[in-house]
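> this is a predicted model, with the sequence first.
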Amino acid sequence: MNIYVSNLSVIVNAQDLTKHFSQYGAVASANVITDKFTNQSRGFAFVDMPDDNEARKAIAELNGTQLDGRSIVVNEARPKKERY
């Protein structure tokens, strides 16, 4: 399951997210979205967890928790809409 994580501090990286989410199960990947010009974090990321039950537990328990001093928002990622 693909998980959307927002309200991240700009210093949070993929390794931090992997460590944070791996308490709930296997993490296939973690991708912090960066600005293509400045290469600085845009404050959100996607975490992919192969087991849906583990992912749902992570979403339920991590939403609203603190990560690096910020209260993170964790939801199931919605499919990307096509742009015309």
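Cool, got the structure.
> use CA for all of it now, contacts and neighbours both
Noted.
> residues contacting the longest helix seen in the chain, please?
Scanning the chain for the helix with the most residues, using DSSP state H, yields helix 52-62. Under the contact criterion CA atoms under 8 Å, 6 or more residues apart in numbering, helix 52-62 has outside partners 1, 3, 21, 24-26, 49, 72-76.
> next up, a second structure to put side by side with the first:
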Amino acid sequence: MNIQITDLSRKMTEDELTKIFLPFGKVSSTTIIMDKATGKSKGFGFVEMDDEKEGLLAIKNLHKSRVEGKLISVKRAKDFK
């Protein structure tokens, strides 16, 4: 299950984002989107969790939670195929 996280702190690392999701299950990958010109975070990213139930539990518990002083938005990523 691919999960989109928005409104992240621009200082958030992929390792820190992974640690936020680990209490809900196995994280197979984490990506924070970076601006190509500046090399800085764009404030959003994606977490991949293999087990859909674990992913849904993470979404339910983390959506609108406060992380590093920011209220994050967590939802299932749309499939752009």
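Great, that's in hand. Computed from a predicted model, the values in this text were never measured in an experiment.
> quick TM-score on the pair, please.
The TM-score (TM-score structural alignment, normalised by the length of structure 2) is 0.97; 81 aligned residues with a CA RMSD of 0.8 Å.
> mind putting the contacts of helix 52-62 of structure 1 into CSV with secondary structure, neighbour count and distance to A58 of structure 1?
Listed next are the contacts of helix 52-62 of structure 1 as CSV, based on DSSP: H, G, I helix; E, B strand; the rest coil; neighbours: other CA atoms under 10 Å; distance: CA to CA, whole Å:
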residue, secondary structure, neighbour count, distance to A58 of structure 1
M1, coil, 17, 11
I3, strand, 20, 9
F21, helix, 21, 7
Y24, helix, 19, 6
G25, coil, 17, 8
A26, coil, 15, 11
M49, coil, 24, 9
I72, coil, 19, 12
V73, strand, 17, 12
V74, strand, 23, 8
N75, strand, 18, 9
E76, strand, 16, 10
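> now, which of those residues sits nearest S41 of structure 1?
I72 (14.4 Å; CA to CA).
> longest strand of structure 1, counting residues only.
Counting residues, the longest strand in structure 1 under DSSP state E turns out to be strand 41-48.
> and that strand against structure 2, how far off on average?
Averaged over the aligned pairs, strand 41-48 of structure 1 sits 0.3 Å from structure 2 after superposition, using mean CA distance after the TM-score superposition for structure 1.
> what's that strand packed up against?
Using 3 or more CA pairs under 8 Å, 6 or more residues apart in numbering; DSSP states H and E, the elements in contact with strand 41-48 of structure 1 are strand 2-6, strand 29-34.
> residues near the counterpart of K19 of structure 2 in structure 1, how many?
Matched to structure 1 by TM-score structural alignment, K19 of structure 2 sits across from K19. As a burial measure, K19 of structure 1 scores 12 neighbours (other CA atoms under 10 Å).
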